[in-house]
Every structure is written in C-alpha cells, then in structure tokens.
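*Asks:* sequence plus predicted model, see below.
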Amino acid sequence: MPYPLVPLFAPRIRVIDSSVERPALAAVDDGPPPVPGGRPKGCKRLHTNATVATVRRLIEQSTLTYKQIAEKTGVSAGTVGRWARDGGWPRHPFAPRASDTVPTARAGRRLKLRMLGTRLHLLAERCVDELWQNPCVDLDRLIEAMQVLKMARLTVKGRGRPGRPGPAPRTGQDWIDRDTAIRTALKEMRRGGVALDRIPDAAMALLEDAHTPPEREPPRRRGPRRRR
C-alpha cells in the first residue's frame, strides 16, 4: 500500500528556481565559437546570440565588406546582408554600400526591377496598417491593398535569374522600350489576376520608375592637351 503523502502520478507543472537556472542559461546563451572554415552545407543549426552581436558590431562600427565580416565570424555573406537588411542596422559612413541600398537616382533599370517587388510589398503593408488603424472599413482601400500585394508576388515570382547589368542611357529608343516594357508588365499582372483599374497611383508610379532608365550624365569636358 503506498504512502498517502506520495502521489501516484508525477505532477505536470514543475516549479524551478530561476536563481539557480539563470547562470546556466547565461553560460549557454553565447554558445560555441564559430565553425572554422564556414558552416557545413545544409546545416540547420541556429547562430548564437554572440555571433549575431558580433556581426552587428562589425556592420555598424567597421568599414569591412560583407565578405570580410563573413570570414571573421563564420557566417555566410548572404546571411550577413539579410540580417543587416531585416534588422535595419546602419552601416558605417565610410563602409562600401550594398547594391540594394544604392539611392534611386543612381540605380539602373535592372536594380530598380530587383527592388520593385520589395517596394510594392512595403506599400501593401502600409495600406494594411492604415486600414488596421482606421475604425471604419474602406472597401476601396482594401481592394487596392490586395492588388498591390498581388503585384508584389508576381514581380518576385517572375523576376527569375538576374542578367548581366549593362548601360542604359536615356534615348528615344529607350523610351519606346520603356513603354513596351510597362505594357508587357501590366499584361502579365492582369493575366496573374491583378485588376488594373484598382491599382493605386503610388504602385503605378513605382512600376513606371522601375522601367525608366537612369539619367545619363553629360560627358566631362577635357582641357587642352599638352605637347611633349
């Protein structure tokens, strides 16, 4: 016969003293050092908090490139760029800039097309935030947000592999190609289920700007040549 003070089944709720567990968690939090030679292909282990903090410190306080930061921390260059972009970490003023952070005035047509999906997605999130904060439901604004989200998905899905970036001077033929490219993009979006009459003006402006070639800088005047 069991003792009356001994329970037959172990309780599901266990009380743990946090003062005892805290030093152990703090010791495990930093984790092991980076894997030498890079992480193995297909590795699913998460990076430690210490590694993320080191990458952020190098991004914000050093002039190293993403590749150099990856060699120092054992994190791939793509992961470093994704952390910096998603976390909004500011870069050092004298550090080289990534291609996706180049100002719009300096960006070429191919780079604008690469950034079009991200900008459309941000515009859709902005529309959703406005609808969420508004106590009244605006059906027209909701339909516009849905169309922008469809445009963002179709843009990212149909982008494919990037080609070779080349010079895109603004000439008459470029304007013809620009209008043709805009019409082709609108046809593809209508085929993908986007209602063209419901596209907001901001999304249409982003689409037109992405297919517009950059301004061509005038050639620099050369001075008189010196005779030897």
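*Replies:* That came through fine.
*Asks:* C-alpha from now on. contacts and neighbour counts both.
*Replies:* Will do.
*Asks:* I'd like to know which elements the top helix by length along the chain is packed against.
*Replies:* Ranked by residue count under DSSP state H, the longest helix found in the chain is helix 109-133. Judged by 3 or more C-alpha pairs under 8 Å, 6 or more residues apart in numbering; DSSP states H and E, helix 109-133 is in contact with helix 139-157, helix 201-210.
*Asks:* for comparison:
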Amino acid sequence: MSAALPEEPRPEPVAGRPHAPAALAKVRRLIETSALSYRAIAKITGVPRATISRHVLEGGWIRPTGADASPLSAEGERRARRGFLAERVLRAAEHLVERVELDPSATPAAFARAVRVLALAQRLDRPGRSRSRVSRAQRVKAG
C-alpha cells in the first residue's frame, strides 16, 4: 500500500501560525484521492496529524472507499473485543438492577446481589485498573 511519491521539500511549520493555503490544498487532495494514512500525509506535507484531522472534520473532506479502515494489531483487536464485552456485561448488569428494582416481590438480598454484579461490571469496564484488591506483595507473602 506504499505509494511512491516524489520527494518535495517540506515547509517548516511555524508554531501558532496558520498553514499556507497551498499546503492545506495539498493535504485535501491527498485526503480525498489517496488511501494514505494521516501520518503519511503529515510526513509528506509537514502539516501535523491533529491539524489534518481537524480540517477533515470541519471541512467535511471525504476519504476514498477503503481508506478509513486502519488495521488493528492483534493486541488492539483484543482490547477492542474486551471493551465491547465490558459494555455488554455492564448493560446486562444495569438491566438486572432495573428488573430487581421494579419487581415488588424482590428481597433486599436480591437487590444487594444485583448491585454487586453491577459494581463488578463497572470495575471491569474501567481501563487500567487491577481486577484484584490484593496487591502483588500480599499475594506473594500469602503463597
């Protein structure tokens, strides 16, 4: 997918100043006619990726078919699947709490159990949090 483009001198960006209209026109042409990533376009034009992204959103520039999908690594796919699973578990837990709340014959124990399931689902949904409250040092000491 690497397209050989002729090397052209890149203008040096000046902090706090808008990019030249010619540079933005080149960015737009590359966005709308190529399948190059924002990173590749930024490298070619000297316009930062964040600026490219902002202009694409604000200007309504449309990428060619197939250029939008960026392949995820195996780790990225695993994280995405885990996130979707966490969302589903969280929705199911919220639904369980709602059902128990609306059930007139529900006991306080059933409500407490539903709330615990919801708390566990919310903990699963938080990124970067440990699943266990026991620290590694305490596990090693106990083992």
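*Replies:* On my side now, so go ahead. Just so it is clear, the structure is predicted and the values come from calculations on it, not from any experiment.
*Asks:* could you get me the TM-score between them?
*Replies:* After superposition, the two chains reach a TM-score (TM-score structural alignment, normalised by the length of the second structure) of 0.46; 79 aligned residues with a C-alpha RMSD of 3.0 Å.
*Asks:* next, format the helices and strands packed on helix 109-133 of the first structure as a markdown table and append distance to A84 of the first structure and mean neighbour count.
*Replies:* Below are these laid out as a markdown table (distance: least, C-alpha to C-alpha, whole Å; neighbours: other C-alpha atoms under 10 Å):
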| stretch | distance to A84 of the first structure | mean neighbour count |
| --- | --- | --- |
| helix 139-157 | 20 | 19 |
| helix 201-210 | 24 | 16 |
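*Asks:* closest one to N49 of the first structure among the ones you listed?
*Replies:* Closest approach to N49 of the first structure among those is made by helix 139-157 (31.0 Å; C-alpha to C-alpha).
*Asks:* could you check the angle the closest one makes with helix 109-133?
*Replies:* Going by axes from the mean of the first three to the mean of the last three C-alpha atoms, to 10 degrees, helix 139-157 of the first structure is angled at 150 degrees with respect to helix 109-133.
*Asks:* which residue packs closest to R39 of the second structure, ignoring adjacent ones?
*Replies:* Using C-alpha to C-alpha, 6 or more residues apart in numbering and skipping the chain neighbours, the partner closest in space to R39 of the second structure is R49 (6.1 Å).
*Asks:* that older thread, next, the angle helix 201-210 makes with the longest helix of the first structure.
*Replies:* 170 degrees.
*Asks:* roughly how far apart are the residue nearest to R39 of the second structure and A92 of the second structure?
*Replies:* Counting by C-alpha to C-alpha, to the nearest Å, the gap from R49 of the second structure to A92 of the second structure is 38 Å.
*Asks:* repeat that for A40 of the second structure.
*Replies:* From A40 of the second structure over to A92 of the second structure the distance is 42 Å, taken as C-alpha to C-alpha.
*Asks:* go on, L85 of the second structure?
*Replies:* From L85 of the second structure to A92 of the second structure the distance is 11 Å (C-alpha to C-alpha).
*Asks:* and what of T51 of the second structure?
*Replies:* Look at T51 of the second structure and A92 of the second structure: by C-alpha to C-alpha, they are 39 Å apart.
*Asks:* still on that earlier bit, wait, the residue nearest to R39 of the second structure sits on A40?
*Replies:* No - R49 of the second structure sits out of contact with A40 when judged by C-alpha atoms under 8 Å, with a separation of 9.0 Å.
*Asks:* hmm, back to that, what's the neighbour count on the residue nearest to R39 of the second structure?
*Replies:* 16 (other C-alpha atoms under 10 Å).
*Asks:* other SSEs contacting the lengthiest helix in the second structure?
*Replies:* Counting by DSSP H, the longest helix found in the second structure is helix 74-102. Contacts defined by 3+ C-alpha pairs under 8 Å, 6+ apart place helix 74-102 of the second structure against helix 108-125.
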